[in-house]
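S.K.: make a model of this:
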Amino acid sequence: MLRIFHNTTYEFIKHWKLAVILTVAFIMAGLVTFGVTGGVNYSIEFTGGTLMQVQFKQVPDVSLVRSTLDKAGITGAEIQQYGAATDYTIRARDEKQVESQAAGAEGVSKQIQAALDGQFGTGNVSILRTEAVGPKVGSELRSGAAMAMLIASLFTLIYLAIRFDWRFGAAAVLATAHDILVTFAFIKLFHIEVSLTVVAAILTLLGYSANDTIIIFDRVRENLKKPHKGLTLGQLLDRSINETLPRSIMTHATVLAATLALLVLAGEVIRPFAWVMAFGVIVATFSSIYVAGPILLWIESKYPRNDDSATALAAKAGKDTTPPST
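M.R.: Predicted coordinates:
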């Protein structure tokens, strides 16, 4: 059986200050981007409108495509190339066009197709995919996605509260909240379109991150029951992380490999999901070590235990259980 990273003695927790600086800098960059460019880039599913993926037989002049749509009454459409030089996506989200979806979901898409056929000739433009969503449906989907994230977060909180001592639970919840916040910053910084598949990725990340932290905290809880002469909680955390490192490396590598395969080989529709999942695997690994651990140390220093655990013994002996300096 393959055995990697067994019996390691890496000191993870001592780098907590650097981790805080990196996290705060990344989140601040995301907040600045929100302030400068506005909210997230919602997909047609949430805003309403029409999305079409088209393929031209020859590389088109984008300005000609835009003027053709403008003449047909499709004003302000977003035209973006993806994949090959002949493949483009067209998004029509003008308020009047979105309202027209309520009358007939295929109305705008047929209008776009007729305009392109008239300009480039019938048969020279292939329609690969069409999505048309009315304003009411888009609003309902957006509300449903927000509710799904809220419910998932609530059940995760309840599970952690039942599973762990409140100190561990609070640290795990804050670490998971960190992951969601950093992921939203990533989505904004890299202008990833938020669709139902991206919401699915965020919900998956929510469970994945919590599970990763639970694995480490379970080992910490087991180690607290064993005699550890002269060990502070920080050193006990390092030991627990090292003991779970082989499992973590294999799990994260497997998930990341599958996600990267989707990122490279899957189509345009699934790519935002793959981006968020790939980033989420890295963030979940980071937070379970450098966010959950230091937060637990801080909580334990403020509210020490009244039992015979290693933490309580360290506190009674006057040992420092706060996050160590670098």
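
S.K.: please count neighbours and contacts with C-alpha atoms only from this point.
M.R.: Will do.

S.K.: how far away is Thr9 from Thr213?
M.R.: 19 Å (C-alpha to C-alpha, to the nearest Å).

S.K.: more neighbours: which of the two?
M.R.: Thr213 (25 against 13; other C-alpha atoms under 10 Å).

S.K.: ok, that one - contacts?
M.R.: By C-alpha atoms under 8 Å, 6 or more residues apart in numbering, the contact set of Thr213 is Ala172, Ser287, Ser288, Ile289, Ala292.

S.K.: Val199: which of these is nearest?
M.R.: Relative to Val199, the closest of the contacts of Thr213 is Ser287; by C-alpha to C-alpha it sits at 20.2 Å.

S.K.: against which helices or strands is the host helix or strand of the closest one packed?
M.R.: According to DSSP states H and E, Ser287 maps onto helix 271-290. When contacts are defined as 3 or more C-alpha pairs under 8 Å, 6 or more residues apart in numbering; DSSP states H and E, helix 271-290 packs onto helix 166-189, helix 196-224, helix 233-265.

S.K.: sequence B follows; please return its structure for comparison with A:
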Amino acid sequence: MEKGHPATCEEVQTIHPLYFNIVKKRFWWFVLSLLVIIPGVISIFLQGLNLGIDFKGGTMIELTCVKPVTQTAVTDTLKSVGLDGQVQLSNGKSILIRTDALPTDKQKELLKALQTKVADYDPKTLQVDEVGPSMGQELTRKAFWSLIIATGLMIAYISFRFQFVFAISGIIALLHDLLVVVGLFSLFQWPIDSSFIAAALTIFGYSINDTVVIFDRIRENEGKMKRGDTYEEMVDKSVWQTMRRSVNTVVTVLIALFSVFILGGESTKVFSLAMLIGVFSGAYSSIFNASQALVEIKTRLR
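M.R.: Sure, this is the predicted structure:
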């Protein structure tokens, strides 16, 4: 027996005091996923997504203050004049504000408020641009094709390394994660900007990693199956053999992402929130969905 890898289900149960048969309860995991995904999908069709100016267009104001300022002060000033937008701060003085399309009088009101409540700025650095929705449409189109290409390459790679049914199970888990993230953003109408696209692509790549680790253990154990062993028991054992690794990995990543979400400022809120949801969902789908989908597909193909 390889050190650290319990060979029997009884040994797995002994090592993990919280052990329960994950595979036999697979339909409950599928139902739980649907309870999260279905409201989100309905919300997408009924109220859509809360798109930021990167997608629907707006006004972008860039300026440099004469003294250091804080992001909180700029954000509070935006709210004081009845505006909502994204604020990016660099070098402590350079400010980039993205908000809905503003008429000239509203722009002047905002600039005056910034001078009064935050700090004076160098007029030479002031730049006001109107952003159209075409940039967001191009970004969405490229992101869509990136996902399609990534999906095709992942199917080819997993099919080559394992089997085609493994690839289908892995893609099902990835679609689960994307639907969870997009659905929750629609359901709660959290704003979506260009960083959300980056988060979605990152989640797509990150989530498959843990799934492949579990698949690798399933393939290894499948070759060691003895007469009387069932495929369900073997997959359940494989999931539990990699459980500590899966849990330790996701907890470490979630701690880092939560720190970024709390301390990173407004400019990183969308990215870190999407990543928090996606990483948690990815850990869940890797343990409770991908391998269970594999068992279900293999059972029906027999």
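
S.K.: right, and the helix or strand after the helix holding Ser287 of the first structure?
M.R.: helix 292-302.

S.K.: residues in contact with that next one?
M.R.: Counting by C-alpha under 8 Å, 6+ apart, residues outside helix 292-302 of the first structure touching it are 13, 16, 167-168, 170-172, 174-175, 213, 233-234, 237, 311, 315, 321-323.

S.K.: that helix to helix 166-189, inter-axis angle?
M.R.: 140 degrees (axes from the mean of the first three to the mean of the last three C-alpha atoms, to 10 degrees).

S.K.: mean distance of helix 292-302 of the first structure to its aligned residues in the second structure, please.
M.R.: For helix 292-302 of the first structure, the mean deviation from the second structure after alignment is 1.5 Å (mean C-alpha distance after the TM-score superposition for the first structure).

S.K.: okay, and that helix goes to which residues in the second structure?
M.R.: The counterpart of helix 292-302 of the first structure in the second structure, using TM-score structural alignment, spans residues 290-300.

S.K.: buried residues, the matching stretch. List them.
M.R.: Ala290, Ser291, Gln292, Ala293, Leu294, Val295, Glu296 (16 or more other C-alpha atoms under 10 Å).

S.K.: count of neighbours near the equivalent of Lys117 of the second structure over in the first structure?
M.R.: Under the alignment (TM-score structural alignment), Lys117 of the second structure pairs with Asn124 in the first structure. Residues contacting Asn124 of the first structure under the criterion other C-alpha under 10 Å number 13.

S.K.: thinking Asn124 of the first structure is in contact with Val54, fair?
M.R.: No. The pair Asn124 of the first structure / Val54 is not scored as a contact, 10.2 Å apart, by C-alpha atoms under 8 Å.

S.K.: against the first structure, where does stretch 249-258 of the second structure fall?
M.R.: Against the first structure, stretch 249-258 of the second structure falls on residues 251-260 (TM-score structural alignment).

S.K.: with adjacent residues omitted, what lies nearest to Arg142 of the first structure?
M.R.: What sits nearest to Arg142 of the first structure in space, not counting adjacent residues and going by C-alpha to C-alpha, 6 or more residues apart in numbering, is Phe46, at 5.2 Å.

S.K.: confirm that Glu10 of the second structure sits in a helix.
M.R.: Yes. Assessed by DSSP: H, G, I helix; E, B strand; the rest coil, Glu10 of the second structure belongs to a helix.

S.K.: quick one, strands of the stretch 51-200 of the second structure?
M.R.: 58-64, 85-90, 94-99, 127-131, 191-192 (DSSP state E, counting those that start in this stretch).

S.K.: and of those, who's closest to Ala199 of the second structure?
M.R.: So among the strands of the stretch 51-200 of the second structure, strand 191-192 is nearest, using C-alpha to C-alpha, at 10.7 Å.

S.K.: map Ile149 of the second structure across to the first structure for me.
M.R.: So, by TM-score structural alignment, Ile149 of the second structure is matched to Ile151.

S.K.: many thanks, I have nothing further to ask.
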